[in-house]
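A.B. asks: Got a predicted structure here, sequence first:
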Amino acid sequence: MTSILTMGHSMRRALCCASLMALCAPAAHAQQAAAGVATGGDGDIIVTARKREETLLDVPVAVSAFSGAKLEASGIANVSNLIGEVPSLFTTQNQTFGPAPNQTYLVLRGVGATSSNDPAVGTFLDGVYQTSLNFDQGFLDLERVEILRGPQGTLFGRNTQGGALNIVTAKPDGNFRFKLQGEAAEFDSYKLGGSASGPVVEDKLFAGMAVQYSRTDGYLHNVTLDRKQDNSNKLAGRFTLRATPSDALEVILRIEGSRSRYGYLGFGVPDDGSKRYVTLDGEKRTSRDHGYGGSLTVNYTFDGAVLTSITGASKTKSRYWFDFDSGPDLGNFQDQRTNQSLVSEELRLASDGSGPLTWLAGLYYFDETHDQDRNFAQGQCSACVFPPIFDPANRVLEQTKLSRDGWAAFGQASYDLGRLDLTLGARYARETSKAHQAGLIFLPGIGANDSFDGTNKASFKNFSPMASLAMHWTDDVMTYATVARGYKAGGFDKYPGSSAAVGIPFGNETSLNYEIGTKGSLLDRKLTFSLVGFLIDIHDQQLASTVISPTTGVPVGVTTNVGSSRSKGVEFELQLRPVAGLTLRGNTAYVDAKFRKITSPVGTHQVGDRLPFVPKWTAAAGGDYTIALSDALKLTGSIDYSYVGSHYIGNGAAPFDPILPIKSYDSADARLTVAGARWDLTLFVNNVFDSFNITRRFAPAFQTYTRATVAPPRQFGVRAGFHY
């Protein structure tokens, strides 16, 4: 009964949003028709889901794409804002001992965050794989963003068994461009960004740069100190140099850097849904990260083929504080420092697409390091939650040094048989992982101590084939069927926690995806749609397990291959332009993801349980109306509504990260924009109905209460931009 009432409440809000849009329709229709503004279709969007340029509606892949202009107009600042825009997409932060603001994981089709090691949805920036600490710094001067759903192991490789996020930055060309945008909103939130690009040497050399700064005081009130707690500020920049010394050669150099500071994200009161406040002590602790990186892309075109080289490098440093007891005293806390670096090279040769046979073949190499120091300590606590375990002398010191390197060979070919296309591909990969893990554990509060210092090495290999058959019924409608395999790389735990967990490798996690879909455009491209059904079998699933340390007797979480699961569902996207100036859009996804086999005790997971971080239902609807105020001015009203169904959160490594339920929640945003030829001004309100949405919970068994993280309350703001 509760779920029915919740769904009904959400439906009423959605209908309210739809009614507001409907009231504007007649006037918008009349004025827009008089203005004679033309409409366009999504079929013109170019994507590189198969590492070659194709139109969105021609590629037999479940992919959602957003242009840079769409992202800016909608206020989509990072990947987390895409929830509700992409079917079956969900995001979560690293939940090991609480949410880490700089480690965001993506979940697609129920495949994602079942451990706190490598992600299952890979992120790529201009073709370069990004580490988990490096990608969610915000969208800055982009050409487009593509979200590929389903395993992408053949072309994108490791850690893409759920899908891939493909981010493409803007490239400078022969046109001078300048853009400046500022934003101000409640909670002392500000953002300022700009970009400039143009020719340096006519037809030969082009340069571009972009920079963005944002800050906010946050919306969580610290009742102990009478101040906001979840403050943040971010600074990011990018420089791009593009050279075309000849018609056959293109060289692109990209250099970027970022710096972020975060306050505390959770709050330490029983999550009864009543307040947005925290009760932390006076010690000011901030999570922070900074990083830099770049890539060099070389494209050389000769008769019938294109040779591409993509070299990437990045280095990221992070420091992350977490207050365990969440009370007014400095009771117990974790101080974690992480350094990551990654160097990669991809070399591929592809046909120019001029004949019925299109093909590509490539080689890939990477070298990655991950160094982490973790200090868990307990201070003077006069009223700790679980004495006598919390003792000022208790301390856990850990140091983990992981390194990995590997290579892969891959290829894919498609043959056009008229209306029928056949695609076959495969990738073979090998990698070696090394680990040095050391630690000292002092637990005088329970009379137990432990120490460990171990080194180990493990090698892994994977073969990821795929096959796809696409039928083009007309020039605008196609149906496709795909079978594809993906994998998440094996390795060693980042958090050993005990001598019992040191040097124990876990193997690759693999997935096999069966998918059938149809997509296209109808009514002279006024209607575009995509409907996909899928079934994914996951084998050797990497799960957070619980083992008892033989030296301390304390439960320790460790990642092992102990499970298999199945995720099946349906995704639907629709966009309709019934009249000039009016765009209606919506999407929904149903995902049923459950454990099918667990081969050994593994925390709180049971066969038949739903996978964590997987809402059964997600849905979104929205619309834009544009009317011409004059020949030079346009007015656009926009409303977007999103719904996330009930789900579970936590990796199940009891007692540290138990499975907890999250109730369904929804949210609505609205915007009103007036735009001239060179400028635009937007008034916006996020979370129109001021919904109190709990998005994360955390309740280790050794605490007597549950912490929670809530989404921001209603927020009014203004955004202004100038472009040339």
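C.D. replies: Right, received. Where do you want to start? Residues are numbered from 1 along each chain as shown.

A.B. asks: contacts and neighbour counts: CA atoms only from here.
C.D. replies: Noted.

A.B. asks: Report the secondary structure state of Leu5.
C.D. replies: Put simply, Leu5 is helix when judged by DSSP: H, G, I helix; E, B strand; the rest coil.

A.B. asks: What's the local residue count around it?
C.D. replies: 10 (other Cα atoms under 10 Å).

A.B. asks: ok, structure two:
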Amino acid sequence: MLAHFTSILLASAAAVPAPDAPAVDAAQVQADSGDVVVTARRREERAQDVPIAMSIVDAGTIAQTGAFNVNRLQQQQPSLQFYSSNPRNSAINIRGLGAPFGLTNDGIEQGVGFYLDGVYVGRVGASTFDFVDIDRIEVLRGPQGTLYGKNTTAGAVNISTRAPSFSPEAKFEASAGDYAYYQIKGSVSGPIVGDTLAARLSGSLTRRGGTIYDTTSKKYLQKLDNFSLRGQLLWKPSEDLSFRLTGDFNAQNPLCCVQYYARVGATQRPLNRQYASLATALGYAPPSTNPFDRVTDLDASINSRQEMGGASLVGDWDIGPATITSVTAWRYWDWQPANDRDFIGLPITTVSQNPSQQHQFSQELRIASNGKNKLDYTFGVFFFTQRIDTQGSQVQGSAASRWLLNPGNVAVGASGCATPTTAACNPLTLQGLTSSNTINFDNQSFAVYGRLNWQPIEGLHIQPGLRVNYDKKSGFYESVVSIANARYNFVATADNAATLLASGAATADQFNTLAPQRYSPRFSEWNVSGDINVSYDFTPDVHGYATYARTFKSGGINLSGLPLNSTNTAVDLTTQTVKPESVNHYEIGLKTQFLDRKVTLNLAAYWDVIADYQATVNNNAINVIRGYLANAGEVQVRGFEFDSSFRPSQRVNFYVNGAYTDAKYTKFTNAPCPPELAGGGTGAVIAAPGTPGNSPASCDISGQVLPGVSKWAFSFGGEVNQPVSGGQVYLGYDGNYRSRFSSNPSPSAYTWIEGYSLSNFRLGYRKDSFNVFAWVRNAFDQNYFELLSTQSGSTGLIVGQPGDPRTFGATISASF
């Protein structure tokens, strides 16, 4: 049977095919039988027996649905959210929690752990590779700090690749489609020295033409250009001892990631400083005001080139009552971007990019009991060190002064400026203004963790867990601001900025746009996390559980620049660090199978209260692109999830999974204001939203929703098949739905992304290990946005990143 998306709160539910049914691969039979074996608790267990809210995607599902990266994966996971304006500025959230919504700040932790063959990946950007030769993906929901190396408060994505085999095998898969799309995947494995040493080599190549046309460069943007290679050696000197050495390399060089004109909303800037007047004054019009025409006019370089890879050595030693595991790993990530951060075809911000290089080393050592005993245990020690070096730059163009600065009481005509007598009307005020940033980040983490599984009576399991964690972070941030044109010529540092202002060599308008500053933040802290899980096996196929966890997300340091102090004379050093998040997590769940495991219905309900939530705030300077991090008072996330699968016969199967998520700020009094309350002057009398006048310095958004979280999300689908010539003809469908969600840290009338539904179909034939099918994705060509953002400067321009249009193609695969 075709492998479908299989939840572990779901785990699928059917018997192995009858003897006369066409043969399928072992992984597929395992997924369909409800006996999926997972390692979520650091030991092999049947999925449905694990008292954790989690889901599985197997290799067959990845191939059938085209879920070859994390972005595609979220379409099948109602509780998973993935947002990316480019690989560096990416976030993986589960149940609405994980990382603050907005541009990345190097100095904080992610709340969702990403693991590749047991190795923690320290940056979300380094997780955007294509899935190659995957065995399964486990998505764990809720805190996992007493089971996993790195403390994670929202969940974990655990990817397991296929291990080397001592039996020769090979697998090949090729896909082709419109937009000049093609993808080739392959793997070979077999013994090198008898049953002692085996090897595996896997690779993937993905290409696709762009879906968005840039009228300036005459190129199609939003391409795919990915290459992945993985090699493995498995050495088994004895039945009880094994070592798995892995090396991988991944390169991506697409022309992405593109955001452009979506709509315009009124702000509190003077009317002659809002988008419509500015565009008229500069004689500008976008190539289309319909973003789904998929055309733009970006006038700066666009790219998101990155390399990532690493090496790991995993050793397992079965000593009888327990297994000792060591995971030693080194990984790197090299990010070389190019962006157009004003999002339109005017020279406003002509360069804004942050090339980054990350290197990490981790060592984990743990012991886990074998078998099912009255008392089972897992204990571990984890060490992690990370270094990030970033070379940021931002350059303002000839239109920056007019677009970003206030022309004051200058006579306003069609051009907006009668004469260039003010800073805003003189292009030389900002033309060529450059910020060169040097950012360094060092991060060390050490933890001791463990969990017991005590069965005082048959079927009752009491599982307490504890984690002691130490985190130390240090960083350096320096912004050097310079300009050289016919009017201004200086190089400003944190040391000489005041002197330049006093002499008139530099202006406050320039330093409010790009501020010279230098600081060296530090953070270190111990914390103790704990959880307790109580579960009961009512029958072999009915399991209930309840969990309480008290856990922490490590504090961090701000590495995107700091706001100025109350007198605007220096940076506010009190904002260098951000406090840890503390999470109280409550959850109950029920996992059931019935009708001879032909039906699975699993339920979970949870309630999370997060104190000192790490959020993005602004620094009251309207011209900056990035904000900084601060602690919101409290966030509350509660909801329920269900996962269900039905297999009434060998010919029919289908599934429905859903999540309701109520995520809101219960206390956030110093939040950034939405665009309709931004961009105005300062004063006691605040103008109405979208009306020129004074703006509040910050906004109280207590009670409002968190960004990026749909209240309702579903995935659903199924398959019917018919035996033909010793094989099967099949028709499959996979769909998903998300209700509307906010795409701004503070909810705005202009940045709601309306709900949408995507439908994918496939029609194919399979026999034994051969499979060929045609597919269409986003079959009804649904127009939708993945993200909406505001243009810096509070002009009212809202830019969007559209999702992929309808695509079609075919895939063929075979195993030998």
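C.D. replies: Thanks, I have the structure now. Bear in mind that the values here come from a model prediction, so they are computed numbers and not experimental data.

A.B. asks: Against Ala207 of the first structure, how distant is the aligned residue in the first structure for Val193 of the second structure?
C.D. replies: Under the alignment by TM-score structural alignment, Val193 of the second structure pairs with Val201 in the first structure. Distance of Val201 of the first structure to Ala207 of the first structure, given as Cα to Cα, to the nearest Å: 10 Å.

A.B. asks: I'd assumed Asp133 was in contact with Phe68 of the second structure.
C.D. replies: No. Using Cα atoms under 8 Å, Phe68 of the second structure is not in contact with Asp133; the gap is 10.3 Å.

A.B. asks: And the helices in the second structure, which stretches?
C.D. replies: 26-33, 59-65, 70-73, 275-281, 400-404, 497-503, 508-513 (DSSP state H).

A.B. asks: ranking those helices by burial, who's on top?
C.D. replies: With neighbours taken as mean count of other Cα atoms under 10 Å, those reach their highest mean count in helix 400-404, at a mean of 26.

A.B. asks: Quick check, Ala199 of the second structure in contact with Lys236.
C.D. replies: No. Applying Cα under 8 Å, one finds Ala199 of the second structure not in contact with Lys236, separated by 11.6 Å.

A.B. asks: Tell me which of these two has more neighbours.
C.D. replies: Ala199 (23 against 17).

A.B. asks: Now for the more buried one: which residues touch it?
C.D. replies: Contact analysis of Ala199 of the second structure by Cα atoms under 8 Å, 6 or more residues apart in numbering lists Pro164, Ser165, Ser189, Gly190, Pro191, Ile192, Gly231, Gln232, Leu233, Leu234.

A.B. asks: ok, of the residues you listed, which come out buried?
C.D. replies: Neighbour-count burial (16 or more other Cα atoms under 10 Å) is assigned, among these, to Pro164, Ser165, Ser189, Gly190, Pro191, Gly231, Gln232, Leu233, Leu234.

A.B. asks: Run the chain-centre distance for stretch 804-816 of the second structure.
C.D. replies: Stretch 804-816 of the second structure has its C-alpha centroid displaced from the chain centroid by 25 Å (Cα atoms, centre = their mean, to the nearest Å).

A.B. asks: Pro388 of the first structure against Pro444, yeah?
C.D. replies: No. Using Cα under 8 Å, Pro388 of the first structure makes no contact with Pro444, being 9.4 Å away.

A.B. asks: and Gly362 of the first structure, how many neighbours?
C.D. replies: By other Cα under 10 Å, 19 other residues sit near Gly362 of the first structure.

A.B. asks: What lines up with it in the second structure?
C.D. replies: Match for Gly362 of the first structure (TM-score structural alignment): Gly380.

A.B. asks: can you pull the contacts of its match?
C.D. replies: Gly149, Glu364, Leu365, Arg366, Ile367, Val448, Tyr449, Gly450.

A.B. asks: what's the closest non-adjacent residue to the last one?
C.D. replies: Closest residue to Gly450 of the second structure apart from its sequence neighbours, by Cα to Cα, 6 or more residues apart in numbering: Phe379 at 4.1 Å.

A.B. asks: gap between the residue opposite Tyr213 of the first structure in the second structure once aligned and Gln614 of the second structure?
C.D. replies: Here Tyr213 of the first structure is matched to Leu205 in the second structure, going by TM-score structural alignment. Look at Leu205 of the second structure and Gln614 of the second structure: by Cα to Cα, they are 38 Å apart.

A.B. asks: More neighbours: which of these two?
C.D. replies: Neighbour comparison, Leu205 of the second structure and Gln614: the larger count goes to Gln614, with 28 against 21 (by other Cα under 10 Å).

A.B. asks: Need the counterpart of Pro254 of the second structure in the first structure.
C.D. replies: That one, Pro254 of the second structure, aligns with Tyr262 by TM-score structural alignment.

A.B. asks: repeat for Ile159 of the second structure
C.D. replies: By TM-score structural alignment, Ile159 of the second structure lines up with Ile167.

A.B. asks: Go ahead and confirm that match touches Glu146.
C.D. replies: Yes. Between Ile167 of the first structure and Glu146 there is a contact at 6.4 Å, judged by Cα under 8 Å.

A.B. asks: Pull up the gap between the residue lying farthest from the centre of the first structure and Asn375 of the first structure, please.
C.D. replies: Taking Cα atoms, centre = their mean, the residue of the first structure most remote from its mean C-alpha position is Gly447, at 42.4 Å. Noted for Gly447 of the first structure: a distance of 19 Å to Asn375 of the first structure, by Cα to Cα.

A.B. asks: Check Phe90 of the first structure too.
C.D. replies: Distance from Phe90 of the first structure to Asn375 of the first structure, by Cα to Cα: 31 Å.

A.B. asks: for Pro99 of the first structure, same thing?
C.D. replies: Using Cα to Cα, Pro99 of the first structure is found at 17 Å from Asn375 of the first structure.
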